[in-house]
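In: my questions concern the predicted model and sequence given below.
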Amino acid sequence: MTGAHAGGTTGRRPEARQRSRAWRVGTPVVVLLSGALLAVSATNSEGSDLRPGRYTDLAGLVEGEAADYRKVEQRYQDLSDQVEELSATVGDKGVRDARREIAKLRDPAGMTPRTGPGLAITLSDAPAELLDQAVERNKHLDPEDRLNLNRFVVHQQDIQALVNALWSGGATAVTIAGQRVISTTGIRCKGPVVQLQGQPFPQPYVIEAVGDPSELYSSVAADPIVSGYRTDADNPLIQMGWDLEFEDRIEAPAYDGVVDLQYARPLG
């Protein structure tokens, strides 16, 4: 029993001994081969990255950013040079002449306040009850006999005609609802209100003009559109609002709105 135990149980089988020998020999060989590969790579790369593409991309990015910066820097320098050139000409004769011309045009352009005698005219819609009566009356009349209901409301053309008549009468300044009117002032209807430079104003509309009262009145009285409006004001069926006053002192403030011209551009 003892001999059998010693010879069979404690001894290793042949295949186990072969695997142990293979590990003892194979492991050092793998280590040596790995070291050799690392040495060859280090020798071939000479201390640089064997995959330099990532550095090439980064260098390109930096160069691109540097080029953009140089463009911006050049643009800044060009603008700085222009500013210096313009600043150097501020005191020359051309600039002085332009400034004198601007100063002369400020008053006729409406950029300075004006005060003096003139006219104050108020326009307003017809009384609401007369409009209601006209609507009811029109129901029983033939179309050609009906009153035009547009005649019961102040329209932009009524205001524009009056303003133009005042200019023709020599007005040096005109205001609507206290707002200075200049050559580019826009007047248009929008619903029940009139827009002046885009700002809505409800009726009554007070139009004031600085100038010779007699000349202003004569021009207003001669205008055909204003005369038609005054006819409707005297008509007991319509009674459009009209009030005209001769004033010893009219105050017209300076225009303080936008002076840039805005216009449509063709498509295409």
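Out: Sure thing, it's come through. Residues are numbered from 1 along each chain as shown.

In: only C-alpha atoms for contact and neighbour calcs from this point on.
Out: Will do.

In: helices along the chain, start to end?
Out: 2-8, 14-45, 53-88, 93-106, 128-138, 156-168, 213-222, 224-234 (DSSP state H).

In: and the ones you listed: which comes nearest Glu245?
Out: Ranking the helices of the chain by proximity to Glu245 (Cα to Cα) places helix 213-222 first, at 9.5 Å.

In: and for Glu245, the neighbour number?
Out: Number of residues near Glu245 (other Cα atoms under 10 Å) recorded here: 13.

In: nearest residue to it other than its sequence neighbours?
Out: Ala120 (5.2 Å; Cα to Cα, 6 or more residues apart in numbering).

In: show the contacting residues for the one you found.
Out: Residues counted as contacts of Ala120 (Cα atoms under 8 Å, 6 or more residues apart in numbering) are Val206, Ile207, Glu208, Ala209, Leu244, Glu245, Phe246, Glu247.

In: presented hereafter is structure B, for comparison with structure A:
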Amino acid sequence: MTEQEPQPDRRAARRSAARVAASRWRRWLVLTRRPTMWSLLVPIVAVLAGILFSTSGQASRGTDLRSDAPGLADVIRERQRLMADRVGEVAAVRADVDRLTAAAAPGSERIAKLSGAADALAAGAGTAAVEGDTLTVALDDSPLTSDQLPEWATVDDIVVHQQDVQAVVNALWRGGAEAMMLMDQRVISTSAVRCVGNTLILQGRVYSPPFVISVIGDPAALEAALDADPTIDRYREYVSALGLGYAVERTGIKTFPAFAGTLSLTSARVAD
């Protein structure tokens, strides 16, 4: 009977195999672990930045992306300057026409009669300067901001609108105004009052509030016409509630210049 060789320790072998398997499992977890949110965002941001730089370079082609065109305010100021120049030129041409007309027929009785009739109508038509006792009305936006408004009000309620200016103009004409100035321009019965947002456009020129209307006439009659107008009465309610500007003042003797716009009436309709 021969002597048997010693058998290896099965428990030790199993423990060694378990350690090897555990080591391989940890290595696989490290290689295949789930990526974090930051590790996903970094490459995405890098790709987007590259696309942005590429697009910007192609669009600008080495030039400045900031526009060199003048802003809207600059355009408006330039147009107003041109309009003032044109008004001066028109006034000079009219003066030349009057002078040459008088020189062409100094002894014409017919010319003299027509000139006299024209002079009599000039004040009412607005083609001549006029002087007299004046009343001035000023309309202005409210100083409130949107976050200061009561619940029932909107931002439209704190600005002066076209209908507000028109209501004052119409009431003053009804009250017997002999001549009228809106801001720094003479206006006549055919002058159009237009507003865009809270800016006023009159004969090609743009104005911001406060809007000032001055008239020559009987101050008491003019004030009574303003007080009797229902649209102005409604406006005064917002003056009290929201702080819109409304001021009426007797401003003494003043001289208004002649109307500088065109007198050609291109269209009309019967009032309702």
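Out: Received it, and whenever you're ready, just let me know what you need. No experiment lies behind these values; they were computed from the predicted model shown.

In: drop the TM-score for these two in here.
Out: Remark: TM-score between the superposed chains equals 0.56 [TM-score structural alignment, normalised by the length of the first structure]; 166 aligned residues with a Cα RMSD of 2.5 Å.

In: which one in the second structure is aligned with the residue nearest to Glu245 of the first structure?
Out: Counting by TM-score structural alignment, Ala120 of the first structure corresponds to Thr136 in the second structure.

In: can you tell me how far that match is from Glu249 of the second structure?
Out: 5 Å (Cα to Cα, to the nearest Å).

In: repeat for Asp119 of the second structure
Out: Here the criterion is Cα to Cα. By it, Asp119 of the second structure lies 31 Å from Glu249 of the second structure.

In: next one: Asp227 of the second structure
Out: 13 Å.

In: what does Thr199 of the second structure give?
Out: 23 Å.

In: do the same with Ala18 of the second structure
Out: Computed as Cα to Cα, the Ala18 of the second structure to Glu249 of the second structure distance reads 103 Å.

In: can you check Cys195 of the second structure too?
Out: From Cys195 of the second structure to Glu249 of the second structure the distance is 24 Å (Cα to Cα).

In: likewise for Arg19 of the second structure?
Out: 102 Å.

In: go on, Gly217 of the second structure?
Out: For Gly217 of the second structure, the distance to Glu249 of the second structure - Cα to Cα - is 13 Å.

In: what do the two both touch?
Out: With Cα under 8 Å, 6+ apart, Gly217 of the second structure and Glu249 have common neighbours Leu135.

In: reformat the helices of the first structure as TSV; add mean neighbour count and distance to Val259 of the first structure.
Out: Converted to TSV, the helices of the first structure look like this (neighbours: other Cα atoms under 10 Å; distance: least, Cα to Cα, whole Å):
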stretch	mean neighbour count	distance to Val259 of the first structure
helix 2-8	9	116
helix 14-45	11	72
helix 53-88	12	24
helix 93-106	11	12
helix 128-138	14	38
helix 156-168	19	19
helix 213-222	17	27
helix 224-234	17	29
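
In: with distance to Asp256 of the first structure added, can I get those in a markdown table?
Out: Output for the helices of the first structure, formatted as a markdown table (distance: least, Cα to Cα, whole Å):
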| stretch | distance to Asp256 of the first structure |
| --- | --- |
| helix 2-8 | 118 |
| helix 14-45 | 76 |
| helix 53-88 | 28 |
| helix 93-106 | 12 |
| helix 128-138 | 35 |
| helix 156-168 | 19 |
| helix 213-222 | 25 |
| helix 224-234 | 28 |
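
In: nearest spatial neighbour of whatever residue of the second structure lines up with Gly186 of the first structure, skipping sequence neighbours?
Out: Superposed on the second structure with TM-score structural alignment, Gly186 of the first structure falls opposite Ala192. Once flanking residues are discounted, Ala192 of the second structure sits nearest to Leu202: 6.8 Å by Cα to Cα, 6+ apart.

In: thank you kindly, that will do.
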